[in-house]
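Student: What follows is a protein structure lacking sequence information:
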């Protein structure tokens, strides 16, 4: 028996059967492949599975996947050969978020944080086992850090906002995330081993805010706090980044206080909007 997802994907492709082999059919097929790869999650999607799920020929699926990889909409792991959502989709998602959800509700808080601190404020969200920077708001202080730009992503735990998100999860969820990210941490983030991230999580919980003491980019420090939804689950994180000399212990506590204030303000606003809908 076909899996329901396979059936729906096949119908989406077959719905274009009467359309010429040109643009519309190709767009529909490409969209279906993007959806199927996204549904595969962190493990990625195999070419063989995508062929079965779409009921298309191997050359057709391979040709379209190659085009999507070339456009940055998909990535292919060079070792497993599995397909994953690509970096350009995160950028597009960032742009779309300006109209929906957390991003617009957070804008006033981000402006206040950047102006009160003088430094750079960020809004981040979790996506699977990664954290994505949705927005960067620069403050008036003339020396700025360039650790994150809107659309950048790192494994959960890498950076202040990302660490705040990770620390707000359950221990079981953290173990699962670190297990999935083990290879990428070893390959690209040598300073962030599993034991190191677990220690940082414990310190974050004890301190009440996440601290990145220049571990990702030398001289670029940051602090962050989680934004929580109705069930107490983290739905985002606010963070402030500055040069090392501007984030001593006293100032960390001061900035943590205004970060918490703005996180609570966003949570209240989201709750009010939810009650109205």
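Tutor: All right, it came through fine. Note that the structure is predicted; figures quoted are calculated from it, not measured. Residues are numbered from 1 along each chain as shown.
Student: contacts, neighbours, all on C-alpha from now
Tutor: Fine.
Student: So which residues of this protein form helices?
Tutor: Ranges of helices in the chain, per DSSP state H, are 4-14, 23-39, 47-54, 58-70, 87-96, 102-117, 160-167, 171-180, 182-188, 194-207, 249-276.
Student: Distance to residue 238 and mean neighbour count added to those helices, as a markdown table?
Tutor: Shown next, in a markdown table, are the helices of the chain (distance: least, CA to CA, whole Å; neighbours: other CA atoms under 10 Å):
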| stretch | distance to residue 238 | mean neighbour count |
| --- | --- | --- |
| helix 4-14 | 36 | 17 |
| helix 23-39 | 26 | 18 |
| helix 47-54 | 38 | 18 |
| helix 58-70 | 32 | 15 |
| helix 87-96 | 16 | 16 |
| helix 102-117 | 8 | 19 |
| helix 160-167 | 6 | 31 |
| helix 171-180 | 20 | 15 |
| helix 182-188 | 23 | 13 |
| helix 194-207 | 14 | 16 |
| helix 249-276 | 7 | 15 |
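Student: then this one, side by side with the first:
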């Protein structure tokens, strides 16, 4: 794959954008980390460019390379900055206890999904004690908007015109996952708007169902979604209503914590 023009010839903004993109890729590498070749392939950049940017990130302690595996991981500065941001922006910080509570109450798998441009990202997965589980969505998975119960709940929480336009943009990505998925998502989106919660009746992985409820910022924009994933026979109509009520209860609790952030005195960080 040919590399784009080098940052030195196109300005510092491109170098910053490329470095931040690599930092994001490293973060999604999880505990296993990512090798130089993997990062080059995923970013579309030439290996020398990736190596140069990684050296700059390592100098800033944003990434580090394991001496034995030679794979790259997030560095201590990335962890430190993330911990600083968690209380103010970290929806996971505020959603973890509700997720644990729901996992105990339902026995099923709880997922926290957040919007990310035309995609959504699974931030967390907490499993209940029911022995049969679905693994359609794992922590760190990135899906097109609307794909999955949490993603669909986020889409339904957007203004109608905005949500419809977003679904049209990601239609080719949805079709690549499963033929006919784009049309099915349009039907599911209408149902989610009417019901106030989203249902994924095994659209991507047969037998893997999900139910999702959006979490809103104080201005009404979706901050993310809580969803429950379970096998089909645990998602009958009566239980769907029960699970939706539980999800709404906990989503409102998370929203209250997010709203409280805006009422706290602003710290002087100058």
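Tutor: Yep, it's here. Quick caveat, the model's predicted, so the values are computed rather than measured.
Student: what TM-score do we get after superposing?
Tutor: Aligned and superposed, the two chains score 0.70 in TM-score terms (TM-score structural alignment, normalised by the length of the second structure); 213 aligned residues with a CA RMSD of 3.1 Å.
Student: quick one: which of the helices of the first structure is nearest residue 147 of the first structure?
Tutor: helix 160-167 (10.6 Å; CA to CA).
Student: name the helices or strands packed onto the closest one?
Tutor: For helix 160-167 of the first structure, the packing partners by 3 or more CA pairs under 8 Å, 6 or more residues apart in numbering; DSSP states H and E come out as strand 120-127, helix 194-207, strand 210-213, strand 220-228, strand 234-243.
Student: Give me the mean deviation of that helix from the second structure.
Tutor: Mean deviation of helix 160-167 of the first structure relative to the second structure after superposition (mean CA distance after the TM-score superposition for the first structure): 0.6 Å.
Student: chain center to that helix: distance?
Tutor: Relative to its chain's centre, helix 160-167 of the first structure lies at 11 Å (CA atoms, centre = their mean, to the nearest Å).
Student: so that helix corresponds to what in the second structure?
Tutor: Structural correspondence for helix 160-167 of the first structure: residues 149-156 of the second structure, per TM-score structural alignment.
Student: quick one on the thing from earlier: take the helices and strands packed on helix 160-167 of the first structure and lay them out in JSON lines including distance to residue 89 of the first structure.
Tutor: Shown next, in JSON lines, are those (distance: least, CA to CA, whole Å):
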{"stretch": "strand 120-127", "distance to residue 89 of the first structure": "12"}
{"stretch": "helix 194-207", "distance to residue 89 of the first structure": "27"}
{"stretch": "strand 210-213", "distance to residue 89 of the first structure": "27"}
{"stretch": "strand 220-228", "distance to residue 89 of the first structure": "24"}
{"stretch": "strand 234-243", "distance to residue 89 of the first structure": "19"}
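Student: residue in the first structure matching residue 223 of the second structure?
Tutor: Match for residue 223 of the second structure (TM-score structural alignment): residue 235.
Student: do you know how far its match is from residue 164 of the first structure?
Tutor: Distance, residue 235 of the first structure to residue 164 of the first structure, by CA to CA, to the nearest Å: 11 Å.
Student: which residues do those two both contact?
Tutor: Common contacts of residue 235 of the first structure and residue 164 (CA atoms under 8 Å, 6 or more residues apart in numbering): residue 226.
Student: what's the burial count for the match of residue 223 of the second structure?
Tutor: For residue 235 of the first structure, the neighbour count with other CA atoms under 10 Å is 18.
Student: Quick check: the residue opposite residue 120 of the first structure in the second structure once aligned vs residue 125 of the second structure, distance?
Tutor: With TM-score structural alignment as the criterion, residue 120 of the first structure lines up with residue 109 in the second structure. Separation of residue 109 of the second structure from residue 125 of the second structure (CA to CA): 7 Å.
Student: swap in residue 253 of the second structure?
Tutor: Residue 253 of the second structure is 19 Å from residue 125 of the second structure, by CA to CA.
Student: Just give the nearest non-adjacent residue to residue 114 of the second structure, would you?
Tutor: In this structure, residue 114 of the second structure finds its nearest non-sequential neighbour in residue 224, 4.1 Å apart by CA to CA, 6 or more residues apart in numbering.
Student: Assess the claim that that neighbour and residue 251 are in contact.
Tutor: No: at 9.5 Å, residue 224 of the second structure does not count as touching residue 251 under the criterion of CA atoms under 8 Å.
Student: Please consider this matter closed, and thank you.
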